[in-house]
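>>> Dropping the sequence and predicted coords here.
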Amino acid sequence: MHQGFQPARRAALVTLAGVLAACGGGGSSDSDAPPAEPVGQVINSSIKSASTGSTYAIQVYLPPGYAGGTAQLPVIYATEGDAPYGAATPGTGGSSRSRFDTFKESMQRRGTAAILVGIGGTAWRNTDFLQPGASKYLDFIVKELAPAVESQYRADPKRRALSGLSHGGYFVIAALVLEAQAGRSPSFSHYLSTEVSVGEHSGPAGLLAFEKTIDGKPLPTTLFIAGAQNGNHPLLGIPLYNQMAAQTLPGLVLIKAEYSTSHVGADVPAFEEALRRFYS
């Protein structure tokens, strides 16, 4: 049984709107200014996992118009949602934005009609993303977190995406492989792996051998393998893509992308390309 969210606070986000102050007799008053444009809502909470024993901070972004809508929306589960990420907003003196914040802003710019779930717990990445911990962490997301999200929001269980970078990118691959090894259908419609690492394996050969165990198994899902020219992609991502492309994996849609950037720098363009491809 999953334990429900523990609500922390609810914050409505609005864009800045220019307000013209009254200037002499012919100026505009504040009442003439256009209303602030809503850009969605973020809900902060936490969930205690029976699978891993850890408590994870959870952030849920609901897009504009969610409250007045009725349709179920796709959900993107972003691992390491609390990871410091990117530059601070200019002029604020604040700290770096998180991975969740950065992804949320990309979705706001594009007007993406999807729910974003940022999963905290970056401090446990070397346990949760690698075996043997990855099996328990996968159970947490699939059997505890996703049902909680789907019980509280209009989240479509048939349109789930899982996103990870580096060790998180390895976990995305591991999630796909572990379920296929167990003979289970994929829990996600889209697996978004950026700059995949070798995980707990000793090198590229170990990663490829791990994936090779599922050759011939049905995989009715989409796997997007993305990375940087100056990162892990040439050594790991491309060989992994090539091996899977040569295998018999019925139902699998396999996509790759490469960017002229660094290891971490590939994450945003990969996510934005995923938004273009899958959520337009």
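On my side now, so go ahead. Only a predicted model underlies this, so the values are computations on that prediction, with no experimental measurement involved. Numbers count the residues shown, from 1 in each chain.
>>> alpha carbons only for contacts and neighbour counts from here, please
Fine.
>>> all strands of this protein, in order?
Per DSSP state E, the chain carries strands over the ranges 9-14, 38-48, 55-62, 73-78, 115-119, 155-165, 190-194, 222-228, 253-259.
>>> which helices and strands sit right next to the last one?
Think strand 253-259. Where contact means 3 or more C-alpha pairs under 8 Å, 6 or more residues apart in numbering; DSSP states H and E, strand 253-259 is packed against strand 222-228, helix 238-245.
>>> circling back to that earlier point, and the strands of the chain: which comes nearest residue 130?
strand 155-165 (12.5 Å; C-alpha to C-alpha).
>>> List the contacts of the closest one.
Contacts of strand 155-165 with the rest of the structure, by C-alpha atoms under 8 Å, 6 or more residues apart in numbering, involve 72-80, 115, 149-150, 169-172, 187-196, 264, 267.
>>> Pick the most buried one from the strands of the chain.
Across these, the average number of neighbours (mean count of other C-alpha atoms under 10 Å) peaks for strand 190-194, which reaches a mean of 28.
>>> Can you tell me what sits against that strand?
159-166, 168-170, 172-173, 176, 221-227, 266-267, 270-271, 274.
>>> Surely residue 216 and residue 250 touch.
Yes - contact criterion C-alpha atoms under 8 Å: residue 216 and residue 250 qualify, at 7.4 Å.
>>> Closest to the centroid, which residue in this structure?
residue 78 (2.5 Å; C-alpha atoms, centre = their mean).
>>> Second structure follows, compare the two:
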Amino acid sequence: MGMEFQHARRSALICAASAVLTACGGGGADDGAGPAASGQVINSTIKSVANGNTYAIQVFLPESYANSTTVLPVIYATEGDAPYGGANRSRFDTFKEVMQRRGTQAVLVGIGGTAWRGTDFLMPGATKYLDFLVKELAHTIESQYRIDRKRRALSGLSHGGYFVLAALILEARAGVPPSFSHYLSTECSVGEHTSPAGVLAFEKQIDGKAVPATLFLAGASGGNHPLIGIPVFNQIASQNLPGLVSLKAEYNTSHVGADVPAFEDALTRFFS
């Protein structure tokens, strides 16, 4: 495929399969043994009833969490185990460091399973993966931590960005209220479609539906964004979608390089 349909290739770093949210991971101040000066990371796994896969899960709690009773917004980041920016670094690590640097008061949940991105993020597997996220993972996470369920974001890049858009469309099409308040789609791919026109036809199915949520479509000027993200944004702007706030942003960087600027932009806009 050409530049317009880039799919970031990443290997998976999956924690060994175990029971629902069973701890895994080694020692160190940032492994869940106790609050560190910059926050705490808890490592676990969860086996999905919806699709049978076992996902490594990482939860970052900001430093303030341990000494407060405040409920915090939560950001669910797909492909949390994807290698990112160097050896032994992941998308979750990178996002966590951005939040630490900015002092963002939110919980970050990194979802492993990059190995299944070609199934989980595209139809028909996306339906089961969405069920896993909403009915299993979010339910479990939000029963264990102080989470503001009205401020729940979903982030994805490339195929993951397509899944973020698909998650909004699937629920709106079914007449179900959105499970997330913020949908952060970066460098949206064509998904299982063969062209951007297929993505537009998929999105068009929700015209006239109430969608009380915010959709943030972001990407690279030389990547997928001008060919997919912007046309989707323009089509949404022409539709009747009560309650939907649609925003776009473009960065002069690469396909994968757009991910961190988009995440920082989302933090500024929605979680400052």
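Cool, got the structure. Just so you know, these numbers come straight off a predicted model, no measurement behind them.
>>> Now for the residue nearest to the centre of structure 1: which residues touch it?
Residues near residue 78 of structure 1 by C-alpha under 8 Å, 6+ apart: 100, 116-119, 162-164.
>>> With distance to residue 14 of structure 1 added, can I get those in a markdown table?
Converted to a markdown table, the contacts of residue 78 of structure 1 look like this (distance: C-alpha to C-alpha, whole Å):
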| residue | distance to residue 14 of structure 1 |
| --- | --- |
| 100 | 17 |
| 116 | 17 |
| 117 | 19 |
| 118 | 20 |
| 119 | 23 |
| 162 | 27 |
| 163 | 26 |
| 164 | 28 |
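>>> Okay, helices next: where are they in the stretch 1-150 of structure 2?
91-102, 117-120, 125-131, 138-144 (DSSP state H, counting those that start in this stretch).
>>> Using a markdown table, lay out the ones you listed together with distance to residue 235 of structure 2 and mean neighbour count.
Formatted as a markdown table, the helices of the stretch 1-150 of structure 2 follow (distance: least, C-alpha to C-alpha, whole Å; neighbours: other C-alpha atoms under 10 Å):
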| stretch | distance to residue 235 of structure 2 | mean neighbour count |
| --- | --- | --- |
| helix 91-102 | 30 | 18 |
| helix 117-120 | 26 | 18 |
| helix 125-131 | 23 | 20 |
| helix 138-144 | 30 | 14 |
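>>> and residue 147 of structure 1, what pairs with it in structure 2?
Using TM-score structural alignment as the criterion, residue 147 of structure 1 maps onto residue 139 of structure 2.
>>> how close does its match sit to residue 152 of structure 2?
Computed with C-alpha to C-alpha, to the nearest Å, the distance linking residue 139 of structure 2 and residue 152 of structure 2 is 12 Å.
>>> again with residue 166 of structure 2
Using C-alpha to C-alpha, one gets 16 Å for the distance from residue 166 of structure 2 to residue 152 of structure 2.
>>> Need the strands of structure 1 in TSV (columns: distance to residue 180 of structure 1).
Converted to TSV, the strands of structure 1 look like this (distance: least, C-alpha to C-alpha, whole Å):
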stretch	distance to residue 180 of structure 1
strand 9-14	38
strand 38-48	27
strand 55-62	26
strand 73-78	20
strand 115-119	24
strand 155-165	16
strand 190-194	13
strand 222-228	13
strand 253-259	15
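>>> of all the ones you listed, which lies closest to residue 129 of structure 1?
Of all those, strand 155-165 comes closest under C-alpha to C-alpha, at 9.5 Å.
>>> How about residue 72 of structure 1: what's its closest non-neighbour residue?
Nearest non-adjacent residue to residue 72 of structure 1, counting by C-alpha to C-alpha, 6 or more residues apart in numbering: residue 154, 4.7 Å away.
>>> mind listing what the one you found touches?
Applying C-alpha under 8 Å, 6+ apart, the residues contacting residue 154 of structure 1 are 70-73.
>>> What is the nearest of these to residue 107 of structure 1?
Among these, and counting by C-alpha to C-alpha, the member closest to residue 107 of structure 1 is residue 73, at 13.5 Å.
>>> was I right about that closest one contacting residue 149?
No - using C-alpha under 8 Å, residue 73 of structure 1 is not in contact with residue 149, being 11.5 Å away.
>>> Can you tell me what sits against the longest helix along structure 1?
In structure 1, with assignment by DSSP state H, the single longest helix is helix 167-181. Residues outside helix 167-181 of structure 1 that contact it (C-alpha under 8 Å, 6+ apart) are 79-80, 125-126, 129-130, 134-135, 138, 162-164, 185-186, 191-199, 210-211, 213-214, 217-219.
>>> which residues of structure 2 does it align to?
Counting by TM-score structural alignment, helix 167-181 of structure 1 corresponds to 159-173 in structure 2.
>>> how far apart are the matching stretch and its match in structure 1?
Compared with structure 1 after fitting, stretch 159-173 of structure 2 has a mean deviation of 0.3 Å; criterion: mean C-alpha distance after the TM-score superposition for structure 1.
>>> So which bits of that stretch are buried?
Within stretch 159-173 of structure 2, the residues scored as buried using 16 or more other C-alpha atoms under 10 Å are 159-173.
>>> Can you get me the start-to-end distance on stretch 118-138 of structure 1?
End-to-end distance (C-alpha to C-alpha), stretch 118-138 of structure 1: 15 Å.
>>> Same check on stretch 157-177 of structure 1?
End-to-end distance of stretch 157-177 of structure 1 (C-alpha to C-alpha): 20 Å.
>>> now do stretch 45-57 of structure 2
First-to-last residue span, stretch 45-57 of structure 2, C-alpha to C-alpha: 5 Å.
>>> would CSV of the helices of the stretch 1-150 of structure 2 with distance to residue 46 of structure 2 be doable?
Shown next, in CSV, are these (distance: least, C-alpha to C-alpha, whole Å):
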stretch, distance to residue 46 of structure 2
helix 91-102, 17
helix 117-120, 15
helix 125-131, 13
helix 138-144, 9
